[in-house]
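Trainee: Only the shape, not the letters, is given here:
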């Protein structure tokens, strides 16, 4: 039986940037999933549009749910790098548009874009984990990804409340954009070296729709 990979080995042998990048992506997606809990009262006072309030929350999750299997299929066909970059930049664009939104309907639309990018990037990263890390290390990488939700779960709403009461609720979105770009840059070199999958699933790409 193969012994588990040491934790520090996840950051060695050329995997350090990839591990750090994937963890940072997961952390930022978690932040953006949870921060809206605290900032939406301020956004509603600023933008109005109470009837779209729920869509700001649900749109993010639904878009992630729909685009996740599509992203996995794209990663199998084209390799991980191109889809990850595409969905990562979609997440950045959605985050930027959230911060710039002049109305609640457009904020809800931006959250849909943001959620689609988040779900797609996360799925491509998961697919890459199964191919880049040895079997002895995959469980530990997944444990780190699960742990990346702990701090946002505890502090994300507080961070959102701090932004809303100081710089303004829009900065809860603007503030993570530089870190997202860094996370994408850390992850891309390893993903570029990953070829398309040898075998493709026969499952149609259209099924989630």
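Mentor: Noted; the coordinates are in hand. Since this is a predicted model, take the numbers as computed values, not measurements.

Trainee: CA only for contacts and neighbour counts going forward, please
Mentor: Fine.

Trainee: okay, which residue is most central for this protein?
Mentor: With distances taken as CA atoms, centre = their mean, residue 118 lies nearest the centre of the chain, 3.3 Å away.

Trainee: didn't that residue look like it was pressed against residue 91?
Mentor: Yes. The criterion here is CA atoms under 8 Å, and residue 118 meets it with residue 91 at 5.6 Å.

Trainee: what residues are shared contacts of those two?
Mentor: Counting by CA atoms under 8 Å, 6 or more residues apart in numbering, no residue touches both residue 118 and residue 91.

Trainee: How much space separates the residue nearest to the centre of the chain from residue 43?
Mentor: As judged by CA to CA, to the nearest Å, residue 118 and residue 43 stand 22 Å apart.

Trainee: With residue 102 instead?
Mentor: 10 Å.

Trainee: repeat for residue 183
Mentor: 27 Å.

Trainee: burial measure for the residue lying closest to residue 201 once chain neighbours are set aside, as a count.
Mentor: Spatial nearest neighbour of residue 201, excluding adjacent residues (CA to CA, 6 or more residues apart in numbering): residue 73 at 7.9 Å. Neighbour count for residue 73, taken as other CA atoms under 10 Å: 24.

Trainee: So residue 207, which state does it fall into?
Mentor: Under DSSP: H, G, I helix; E, B strand; the rest coil, residue 207 falls in the coil class.

Trainee: Give me the more crowded residue out of residue 102 and residue 43.
Mentor: Just comparing residue 102 and residue 43: by other CA under 10 Å the higher neighbour count belongs to residue 43, 22 against 12.

Trainee: just checking, the more buried one touches residue 168?
Mentor: No. Judged on CA under 8 Å, residue 43 makes no contact with residue 168 at a distance of 9.1 Å.

Trainee: adding another structure so you can compare the two:
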């Protein structure tokens, strides 16, 4: 076992540390299934269906913008303090989400929540890489992925219960007791003794990155809907995005401690894993964000049924991740990842053929294959990356993979949301009803009572528009799945733990 700087006379209680960080990861895992299930009801309550994707994009934007900084801070100051800061900020954001009275307030609180999540997932995974040996990591990473299974059983069920019986606000309030318990476990059982370095944090790089990504997200979401493509505002956003990207690249080359050290990308296993995480992140958000809207708005099923279609993905993920922990030791990272790529393509094909008459069972089957693909590939990527680099780079290397998946999810939410909004808006204009209804009228499809208040013609038009728009979204998912498989085949051959 390699020397680990956080070893000291007080023995680390590894099982208790593992349980604590799994609970912290549960916060982020259950957030995906509960919020996605509750979003149609939130949109019906708060309004603003055209801002639907921003509830996801806001969270993912700040997550992506801070994950590399937190990874670097954990390499400088240790995993424990940064991890605790992340949980605290995440809980503050959760409180803000729970008390939000408008869609704008909810999006603002999601920004804060995303900052905390930027520390939670990567540092939890890095702690496991620190306290377990190379041989143990594959199995333990599978355990971490089982968190998605636990959230699969409880998340959609709780989300449906809160929406149908109590209130969607509890979706966010339930994070508080879980967060406090996770903090207590990390404080009591995880001890580290790290040699602190003089800080040289690349905050400027993070600023340029956020400028680039936020401008791009705004273009993808509002382009052709809120902002005409040929308008001065659009050209200004394009210029800001390009400027942010150029300045980010320049800053990373000159920074003493870059938030994204380009040296780690020289390792082929890291560069390919990160690029694939970008595309799979887009797939993941495409399924989790818009499937409940289709099930509730078009199939006219309850929030609980919508939650079921996401539950199957969250069940497939941990099963495959646990299996991946064993496969990696026998057939290697590449072959295990290829199996995951095949499963993603199968899931993409099922969603491409999804229609209202096929029902939620068909949708749930597609979700399951997407989950299996994510479980096999993501577990392989993390173990491969942590085996490639030493302790001093493990935090930022792990964070870089999480960063690419977050960027993929943020871009996916915005791009796919933009496609959906444009198709709905286009069909409304074609029918000559743009003076009477808008994209935001689709809010009423998400609530059974409000749906009955719509005229038959308007309801059918909106449902057809939502169906057509989501068909374009799922065509995009299939293309992304094929691209992910192609990237996976480029991983180095013969690499094992």
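Mentor: Structure's in. What do you need? Remember, predicted model here, so these are calculated numbers, not experimental data.

Trainee: Superpose on structure 2 and give me the mean offset of the host helix or strand of residue 65 of structure 1.
Mentor: Element membership for residue 65 of structure 1, per DSSP states H and E: helix 53-78. Superposing on structure 2 places helix 53-78 of structure 1 at an average distance of 1.3 Å from its equivalents, by mean CA distance after the TM-score superposition for structure 1.

Trainee: now for that helix, which elements pack on it?
Mentor: helix 36-47, helix 81-100, helix 104-132 (3 or more CA pairs under 8 Å, 6 or more residues apart in numbering; DSSP states H and E).

Trainee: residue contacts, residue 472 of structure 2?
Mentor: Residues in contact with residue 472 of structure 2 (CA under 8 Å, 6+ apart) are 419-420.

Trainee: Need the counterpart of it in structure 1.
Mentor: Correspondence of residue 472 of structure 2 to structure 1, assessed by TM-score structural alignment: none assigned.

Trainee: I'd like the distance between residue 472 of structure 2 and residue 146 of structure 2.
Mentor: From residue 472 of structure 2 to residue 146 of structure 2 the distance is 32 Å (CA to CA).

Trainee: And for residue 293 of structure 2?
Mentor: From residue 293 of structure 2 to residue 146 of structure 2 the distance is 26 Å (CA to CA).

Trainee: Neighbour count for the two, which is higher?
Mentor: residue 293 (28 against 24).

Trainee: The more buried one and residue 41 touch, don't they?
Mentor: No. If you go by CA under 8 Å, residue 293 of structure 2 and residue 41 don't touch, sitting 9.5 Å apart.

Trainee: neighbours around residue 217 of structure 2, how many?
Mentor: When neighbours are counted by other CA under 10 Å, residue 217 of structure 2 registers 24.

Trainee: what packs against the host helix or strand of it?
Mentor: Under the criterion of DSSP H and E, residue 217 of structure 2 resides in helix 203-222. With contacts taken as 3+ CA pairs under 8 Å, 6+ apart, helix 203-222 of structure 2 sits against helix 52-77, helix 232-254, helix 391-430.

Trainee: Of all the ones you listed, which one is nearest residue 14 of structure 2?
Mentor: Closest approach to residue 14 of structure 2 among these is made by helix 391-430 (17.7 Å; CA to CA).

Trainee: Against which helices or strands is that closest one packed?
Mentor: Here helix 391-430 of structure 2 touches helix 52-77, helix 103-131, helix 203-222, helix 268-297, helix 359-388, helix 456-488, going by 3+ CA pairs under 8 Å, 6+ apart.

Trainee: Make CSV out of the ones you listed and add distance to residue 337 of structure 2.
Mentor: Listed next are these as CSV, based on distance: least, CA to CA, whole Å:
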stretch, distance to residue 337 of structure 2
helix 52-77, 24
helix 103-131, 19
helix 203-222, 28
helix 268-297, 9
helix 359-388, 4
helix 456-488, 7
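
Trainee: among those, which is nearest residue 160 of structure 2?
Mentor: helix 268-297 (11.1 Å).

Trainee: That closest one packs against which elements?
Mentor: Helix 268-297 of structure 2 packs on helix 14-46, helix 303-352, helix 359-388, helix 391-430, helix 456-488, going by 3+ CA pairs under 8 Å, 6+ apart.

Trainee: so residue 248 of structure 2 touches residue 205, yeah?
Mentor: Yes. Using CA under 8 Å, residue 248 of structure 2 is in contact with residue 205, at 5.5 Å.

Trainee: more crowded one of those two?
Mentor: residue 205 (25 against 21).

Trainee: So that one sits against residue 254, correct?
Mentor: No. Assessed by CA under 8 Å, residue 205 of structure 2 is found out of contact with residue 254, at 10.1 Å.

Trainee: Run a quick neighbour tally on residue 127 of structure 1.
Mentor: 19.

Trainee: which residues does the nearest residue to it once chain neighbours are set aside contact?
Mentor: Nearest residue to residue 127 of structure 1 in three dimensions, chain neighbours excluded: residue 72, at 6.8 Å (CA to CA, 6+ apart). Contact analysis of residue 72 of structure 1 by CA under 8 Å, 6+ apart lists 120, 123-124, 127.

Trainee: what's residue 43 of structure 1 in contact with, if anything?
Mentor: 104, 169.

Trainee: Distance of the residue mapped onto it from structure 2 relative to residue 319 of structure 2?
Mentor: Here residue 43 of structure 1 is matched to residue 42 in structure 2, going by TM-score structural alignment. Going from residue 42 of structure 2 to residue 319 of structure 2 by CA to CA gives 31 Å.

Trainee: One more: residue 383 of structure 2?
Mentor: Residue 383 of structure 2 is 17 Å from residue 319 of structure 2, by CA to CA.

Trainee: These two - which one has more neighbours?
Mentor: Neighbours per residue, other CA under 10 Å: of residue 383 of structure 2 and residue 319, the larger number sits with residue 383, 27 against 20.

Trainee: thought that one was touching residue 141?
Mentor: Yes. With contact defined as CA under 8 Å, residue 383 of structure 2 reaches residue 141; the gap is 7.5 Å.

Trainee: Surely the residue nearest to residue 201 of structure 1 touches residue 205?
Mentor: Yes. Counting by CA under 8 Å, residue 73 of structure 1 touches residue 205, with 6.6 Å between them.

Trainee: got a list of what residue 27 of structure 2 touches?
Mentor: By CA under 8 Å, 6+ apart, the neighbours of residue 27 of structure 2 are 175, 178-179.

Trainee: Nice, that's everything, thank you.
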